[in-house]
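Colleague: could you work out the structure for the sequence below:
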Amino acid sequence: MQIFLVGGAVRDRLLGLPVKERDWVVVGSTPEQMQQLGYRSVGRDFPVFLHPETREEYALARTERKTAPGYRGFDVDALPAVTLEQDLMRRDLTINAMALDSEDAIIDPYGGQRDLEQRLLRHVSPAFAEDPVRVLRVARFAARYAHLGFSVAHETLELMRAMAESGEVDALVAERVWAELVKALGERTPTAFFEVLREAGAMPHLFPELEALFGVPQPPGPHPEIDTGVHTLLVLEQATRLSPSPRVRFAALVHDLGKALTPPESWPRHHGHEKRGLAPLDALCERLKAPKDYRRLASQVMQYHGLCHRALELRPSTLVDLLQRLNALRPQHDLEAFLCACEADARGRTGLEAREYPQADHLRRAREAALSVDAEPFLRQGLSGTALGQAMREARIHAVRSQVCRAGSGP
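Modeller: Reported below is the predicted structural model:
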């Protein structure tokens, strides 16, 4: 039995990056032998075991043969005769198809070190085309390593295009697409994820609501970049700078989906796009089974980012009502995430990336003023239900007017 460190741990070690987790391949063993040694079986589709002490994953070397569409349509062979080179050949990219032996010697049968040096994401073999998840993974690796100068090899892009054209990516299940999307949004350059998918022709299959934004014009005054799709990626870029949260980045990404539904005769203006976008947002979230907290924040940003941009001009009553709609007057609220996504939208415009966004502080002050209103005096008056709510609203409006707007930061 031989044990090798494989995959991402080897890749990141060679790149000089922190190794977050280690995966191991075992050559020349059987499931029975692994269990006799104290390893616990956890694999569902192929033999994977947890080390009895470190709890790291040890997988038996295996080969895979395509037997049906999708990413689970494989026949797996994990017999002791499978070699390390055969196991590495089934992997997606050359930079992920390297191993270290017990002497720290690198085994690199497919040129992973060369591609690391050339900053290329290149597929190992034509078998890449058998697994549609790899289209998403390549795009995600582009998002992870774009800042290091990595790009996708031409021949790999061609293979990805063929997979999109053949409909192979349509076999991806929603949960896997969502999982890869969230991982990509958490990477250093998530815009690269969508740029690669567009180059590969996979966006109409995976994210048609986003692809529909490209080519839709906006007024050149507030939007010097003009193209709505370009603006969307600029907003995502700004959200990435402002927050590490995938939820904030997702909300920023989808905030303008309604502009794809504006009748062409109304271009470049998009009156009412905030409401029109709710239908494609629901369709996207339903299809990908997005969690409720992602949907909720995205819906808030979509509907109210325009009001947030005009916060300095809003009447106290409108400010209070906006805070109420955002649930910002409750102990558990998402106001900071909302403000971050709105600021990203304001800055996600060519030449306006460094603009100030005083609207955020204005809304924060309005919230503090509204929260200074105590319900106790109204309860002592015997008010309840709708009457109590109306009295609280009026008092909050007065507090915002006196504490925020009259201080010179609004009407």
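Colleague: drop to CA atoms for contacts and neighbour counts, all remaining ones
Modeller: Will do.
Colleague: my guess is residue 191 contacts residue 233. True?
Modeller: Yes - contact criterion CA atoms under 8 Å: residue 191 and residue 233 qualify, at 5.9 Å.
Colleague: surely residue 125 and residue 86 touch.
Modeller: No - Residue 125 lies out of contact with residue 86 (CA under 8 Å); the separation is 11.3 Å.
Colleague: so residue 161 versus residue 141, what's the distance?
Modeller: Distance of residue 161 to residue 141, given as CA to CA, to the nearest Å: 17 Å.
Colleague: between those two, which is the more surrounded one?
Modeller: residue 141 (22 against 18; other CA atoms under 10 Å).
Colleague: if we ignore the residues flanking it in sequence, what's nearest the residue sitting nearest the centre point of the chain?
Modeller: In the chain, the residue lying closest to the centroid (CA atoms, centre = their mean) is residue 185, at 2.6 Å. Of all residues not flanking residue 185 in the chain, residue 246 sits nearest, at 5.3 Å (CA to CA, 6 or more residues apart in numbering).
Colleague: and the strands in the stretch 1-150 of the chain?
Modeller: Here the stretch 1-150 of the chain has its strands, by DSSP state E, counting those that start in this stretch, at 2-6, 23-27, 40-41, 48-50, 57-60, 63-66, 74-77, 99-100, 106-107, 120-121.
Colleague: to check against the first, give me the structure of this:
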Amino acid sequence: MQIFKVGGAVRDRLLGKPVTDIDWVVVGATTEEMLAQGYRPVGSDFPVFLHPKSGEEYALARTERKSGRGYGGFTFHASPEVTLEEDLIRRDLTINAMAEDDQQNLTDPYHGQRDLEARILRHVSPAFAEDPLRVLRVARFAARYAGLGFTVAPETLELMRQLSESGELEALTAERSWKEISRALLEDQPQVFIQVLRDCGALKVLMPEVDALFGVPQPEAHHPEIDTGLHTLSVLEQSALHQQPLTVRWACLLHDLGKGLTPEEEWPRHIAHEHTGLKLIKAVNERFKAPKDCQELALLVGKYHTHGHRALELKASTLLELLQSFDVYRRPQRFEEFIAACEMDARGRKGLEQRSYPQADYLRGAAKVAREVAVQPLLEKGFKGPELGEALKRERLKALKSYKENA
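Modeller: Below you'll find the model as predicted:
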């Protein structure tokens, strides 16, 4: 029995990055031998075990063969005869197909170290094209390592293009897709993830609503970058630079989908794109079964982001309506995330990345004023039920009018 550290742990050590998750491969062992040594089996698809003390995952060396559509369409074969090289060749990228023993002696049959040094994301073998999930994974790695200068090898991008055109991407489950998308959006350069998906034709399959934004012009006065797709990438880039949470990044990606529906004869204006985009945002949310908080914020940002930009001009009644829509009294954090998304939208414009966004503090102040209106005096006056709600609304409107006059 031989045990090797494999995959990301080896890659990140060689890159000088912190190693978080460690995967192990066991060569020359049987399931019975693993159980006899106290390893606990997990999953039913293939032989993976938890170490009796560390809890880390140890997998028996295995080969795989395509047997159906999608990410799950594989049959696995694990036996003591399977070599380390045979196990490594089924992996996605050369930089993930390296192993080392307990003395840090490197096994690198597919030249992963060379590709690390050349900053190239390259597939290990033609079997790469059998797994559609790898399109998303490679795009995610491109987003993670773009800052180090990594790019996707042209021949790998070509295989990704073939996969995108094959219909295999449609076989991915919403859960698997969302897992990759959400992880990619939280990388340092999530805009690279979207760009790579677009480069290989996967974006128009997975998110045609986002793909449709490229080539759609906007008024240059407000959007020096002009192209709506490029603007979306810039907004996403800003959300990462400002370390926004996943909810905000997802809303940033989807906020302008309505502009993809504007008839060409109306370009570059996009009247009521906030409302026309809602059905598209809802469709993307449902396609990937995004978490509820991500779904809700994306819809609210899509509907109200121009209100955020025009906050200083809004009438007190419109301001109150905005605050009520977000339920700022019980869910203040959601409104804070809305403000963040609006600010990222304002900064995601060519040459305007550093500009100030006074609307943010103005909106925070308005929410504070509305929240501070006390209910008790109204109860003491005898208001209750729907009448109490209306009286509270009047008091909040009065407070917001005063806030607006003194701002």
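Colleague: picking that back up, ok, the residue nearest to the centre of structure 1 touching residue 248?
Modeller: No - between residue 185 of structure 1 and residue 248 there is no contact under CA under 8 Å: 9.4 Å.
Colleague: contact partners for the residue nearest to residue 185 of structure 1?
Modeller: Residues near residue 246 of structure 1 by CA atoms under 8 Å, 6 or more residues apart in numbering: 182, 185-186.
Colleague: columns secondary structure on top of those, output as TSV?
Modeller: Output for the contacts of residue 246 of structure 1, formatted as TSV (DSSP: H, G, I helix; E, B strand; the rest coil):
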residue	secondary structure
182	helix
185	helix
186	coil
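Colleague: need those residues in CSV (columns: distance to residue 80 of structure 1).
Modeller: Putting the contacts of residue 246 of structure 1 into CSV (distance: CA to CA, whole Å) gives the following:
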residue, distance to residue 80 of structure 1
182, 37
185, 39
186, 38
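Colleague: residues in contact with residue 389 of structure 1?
Modeller: Contacts of residue 389 of structure 1 by CA under 8 Å, 6+ apart: none found.
Colleague: in a strand, it, correct?
Modeller: No - assessed with three-state DSSP, residue 389 of structure 1 is helix; it does not lie in a strand.
Colleague: how far does stretch 116-131 of structure 2 sit from its chain's centre?
Modeller: 22 Å (CA atoms, centre = their mean, to the nearest Å).
Colleague: same question for stretch 77-90 of structure 1: list its buried residues.
Modeller: Using 16 or more other CA atoms under 10 Å as the test for burial, stretch 77-90 of structure 1 gives 77-80, 82-85, 87-90.
Colleague: what's the answer for stretch 154-170 of structure 2, then?
Modeller: Neighbour-count burial for stretch 154-170 of structure 2 flags 156-164, 168-169 (criterion: 16+ other CA under 10 Å).
Colleague: please report how far residue 237 of structure 2 lies from residue 143 of structure 2.
Modeller: Going from residue 237 of structure 2 to residue 143 of structure 2 by CA to CA gives 11 Å.
Colleague: and for these two, which residues touch both?
Modeller: Residues touching both residue 237 of structure 2 and residue 143 (CA under 8 Å, 6+ apart) are 189-191.
Colleague: top of these by neighbour count?
Modeller: residue 190 (29 neighbours).
Colleague: to which residue of structure 1 is it aligned?
Modeller: Matched across to structure 1, residue 190 of structure 2 falls on residue 190, judged by TM-score structural alignment.
Colleague: returning to what we had before: reformat the buried residues of stretch 154-170 of structure 2 as CSV; add secondary structure.
Modeller: CSV is the format used below for the buried residues of stretch 154-170 of structure 2 (three-state DSSP):
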residue, secondary structure
156, helix
157, helix
158, helix
159, helix
160, helix
161, helix
162, helix
163, helix
164, helix
168, helix
169, helix
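Colleague: including distance to residue 57 of structure 2, could those go into TSV?
Modeller: Below are the buried residues of stretch 154-170 of structure 2 laid out as TSV (distance: CA to CA, whole Å):
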residue	distance to residue 57 of structure 2
156	29
157	31
158	33
159	30
160	29
161	33
162	33
163	30
164	32
168	29
169	28
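Colleague: which one of these is nearest to residue 118 of structure 2?
Modeller: Of all the buried residues of stretch 154-170 of structure 2, residue 156 has the smallest distance to residue 118 of structure 2: 15.0 Å, by CA to CA.
Colleague: please report how far that closest one lies from residue 185 of structure 2.
Modeller: Separation of residue 156 of structure 2 from residue 185 of structure 2 (CA to CA) stands at 22 Å.
Colleague: what does residue 268 of structure 2 give?
Modeller: Applying CA to CA to residue 268 of structure 2 and residue 185 of structure 2 gives a distance of 28 Å.
Colleague: again with residue 332 of structure 2
Modeller: 24 Å.
Colleague: same check on residue 79 of structure 2?
Modeller: 38 Å.
Colleague: what does residue 217 of structure 2 give?
Modeller: For residue 217 of structure 2, the distance to residue 185 of structure 2 (CA to CA) stands at 25 Å.
Colleague: how about residue 24 of structure 2?
Modeller: Distance of residue 24 of structure 2 to residue 185 of structure 2, given as CA to CA: 27 Å.
Colleague: re earlier: export the buried residues of stretch 77-90 of structure 1 to a markdown table and tack on distance to residue 152 of structure 1?
Modeller: Output for the buried residues of stretch 77-90 of structure 1, formatted as a markdown table (distance: CA to CA, whole Å):
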| residue | distance to residue 152 of structure 1 |
| --- | --- |
| 77 | 30 |
| 78 | 31 |
| 79 | 34 |
| 80 | 34 |
| 82 | 30 |
| 83 | 28 |
| 84 | 26 |
| 85 | 23 |
| 87 | 23 |
| 88 | 20 |
| 89 | 19 |
| 90 | 19 |
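Colleague: narrow those residues to those in helices?
Modeller: Using DSSP state H, the members of the buried residues of stretch 77-90 of structure 1 that fall in helices are 84-85, 87-89.
Colleague: out of those, the closest to residue 370 of structure 1 would be?
Modeller: Minimum distance to residue 370 of structure 1 across these is 60.8 Å, recorded for residue 88 (CA to CA).
Colleague: spit out the contact partners of the closest one.
Modeller: 97-98.
Colleague: ok, now residue 65 of structure 2?
Modeller: For residue 65 of structure 2, the contacting residues are 74-76, by CA under 8 Å, 6+ apart.
Colleague: whichever of those residues end up buried, select them in PyMOL.
Modeller: The buried residues among these can be selected in PyMOL (16+ other CA under 10 Å) with this line:
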select buried, resi 74
